[in-house]
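*Asks:* fold the following for me, if possible:
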Amino acid sequence: MASMAAAACRNGLWRPDRQSDVDYARLEHSSQCLANTACLFSGFMTAAGVCLIMKANLVFLAGESLYAAVSQRFDADFGSCKTYGDIVLASIVMISSWLTLGDIIGVREGTIISALLVGILVKRRLPKFSFIQFAAK
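*Replies:* Next comes the predicted model:
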């Protein structure tokens, strides 16, 4: 493959300094928009899954069980506890990454959107799931 590119360069068919037909800025922008849209969609799906787990009284994941215990103990709203807890966990990750690596690595807009969005959506959507009643047998 490299020899084909070298031959194309020698014959003048391809010059690295020539403007390419692909607009990389537009491609990168559309890719970023698609990634952000997928992140928002996954936030909605995660919130719906958490609401269904809460309505069914199933076993939570570690984070959600901590937030459920705090919300029951202090008689607080689960969505608020989840939002604050996710923000605290994301802050711990950013601070520890910055202190140990000298740069914030692994935390981008998806982490921040998820930390803020899922708890708020659970808080707003959980009452809408009142039509679902799981009967224990």
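*Asks:* make it CA atoms for all contacts and neighbour counts henceforth
*Replies:* Noted.
*Asks:* buried sites along the longest helix seen in the chain?
*Replies:* As assigned by DSSP state H, the longest helix anywhere in the chain is helix 24-56. For helix 24-56, burial by neighbour count (16 or more other C-alpha atoms under 10 Å) applies to 39, 40, 43, 44, 46, 47, 48, 50, 51, 52, 54, 55.
*Asks:* how about those in CSV, adding distance to residue 133?
*Replies:* Formatted as CSV, these follow (distance: C-alpha to C-alpha, whole Å):
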residue, distance to residue 133
39, 30
40, 28
43, 24
44, 21
46, 20
47, 18
48, 15
50, 15
51, 12
52, 10
54, 11
55, 7
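*Asks:* following up with a second sequence; could you model it the same way so I can compare the two?
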Amino acid sequence: GLVLLQFLILRRRFQAIQLLQIPVLLAFGVFNDVALWATEWIGYSAYWQQWLLVLAGIVLLGVGICFQIAGQSIMLAGEAAVLTIATELSRKFGGRRLFAFGYVKIAFDVLLVSSAAVLAVSFLGELSGVREGTAAAALLIGYTVKRLQPLLGPPLARFRDS
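*Replies:* Predicted coordinates for the structure are as follows:
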């Protein structure tokens, strides 16, 4: 769905190599499952422990997204869709700060989480699968990228170009 969204936005400028996002996403899913298995021993029964893991995940995702952006290659479909939207908004309306990746990421994630909440209530009759950690991630991952990108972007770009 998100690769199709990129295609619809970019049309003739969509590069066929971006279809590799699909197998990359499958590999990412496998690595996710392995990471869940490898970390299942970590205790998180207390609420503060759950929040600690959520915040660690937000920072880790923010760093990972900075690496994806600096790499200028195949990205995960979600981040590539956000980058496509941010780039196109900047191209059409000028490089306004509002169209920076971090801001678009926050708006996109909030839209997805809100949609998930509405669908859960509509089809399940209750808010299932969307809690405060999901909402925090929607708001804070883009913010984290926005803050880390100026710090990590230049050294990562130098490493990429060396």
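*Asks:* drop the TM-score for these two in here.
*Replies:* The TM-score (TM-score structural alignment, normalised by the length of the first structure) is 0.75; 108 aligned residues with a C-alpha RMSD of 1.6 Å.
*Asks:* picking up where we left off before, next, give me the two most distant ones among the buried residues of helix 24-56 of the first structure.
*Replies:* The two members of these with the most space between them (C-alpha to C-alpha) are 39 and 55, at 24.3 Å.
*Asks:* picking that back up, the helix or strand just after the longest helix of the first structure vs the second structure, average distance?
*Replies:* Using DSSP states H and E, the helix or strand that follows helix 24-56 of the first structure towards the C-terminus is helix 62-73. Compared with the second structure after the fit, helix 62-73 of the first structure shows a mean deviation of 0.7 Å (mean C-alpha distance after the TM-score superposition for the first structure).
*Asks:* can you map out the strands along the second structure?
*Replies:* Remark: strands of the second structure are absent; assignment by DSSP state E.
*Asks:* regarding it, what is its longest helix?
*Replies:* As assigned by DSSP H, the longest helix anywhere in the second structure is helix 132-161.
*Asks:* ok, and for that helix, which residues are buried?
*Replies:* Residues 137-146, 148-149, 153, 156 are the ones in helix 132-161 of the second structure that count as buried (16+ other C-alpha under 10 Å).
*Asks:* now, which of the buried residues of helix 24-56 of the first structure sits nearest residue 63 of the first structure?
*Replies:* Within the buried residues of helix 24-56 of the first structure, the smallest distance to residue 63 of the first structure is 11.2 Å, found for residue 50 (C-alpha to C-alpha).
*Asks:* which residue sits farthest out from the middle of the second structure?
*Replies:* Distance to the chain centre peaks in the second structure at residue 125, reaching 27.8 Å (criterion: C-alpha atoms, centre = their mean).
*Asks:* what residue of the first structure matches up with residue 138 of the second structure?
*Replies:* Mapped onto the first structure by TM-score structural alignment, residue 138 of the second structure lines up with residue 115.
*Asks:* how near is its match to residue 124 of the first structure?
*Replies:* Residue 115 of the first structure sits 15 Å away from residue 124 of the first structure, going by C-alpha to C-alpha, to the nearest Å.
*Asks:* cool, residue 49 of the first structure as well?
*Replies:* Distance of residue 49 of the first structure to residue 124 of the first structure, given as C-alpha to C-alpha: 14 Å.
*Asks:* and residue 3 of the first structure, by the same measure?
*Replies:* Residue 3 of the first structure sits 59 Å away from residue 124 of the first structure, taking C-alpha to C-alpha as the criterion.
*Asks:* residue 98 of the first structure too?
*Replies:* Using C-alpha to C-alpha, residue 98 of the first structure is found at 34 Å from residue 124 of the first structure.
*Asks:* again with residue 71 of the first structure
*Replies:* Taking C-alpha to C-alpha, one finds residue 71 of the first structure at 16 Å from residue 124 of the first structure.
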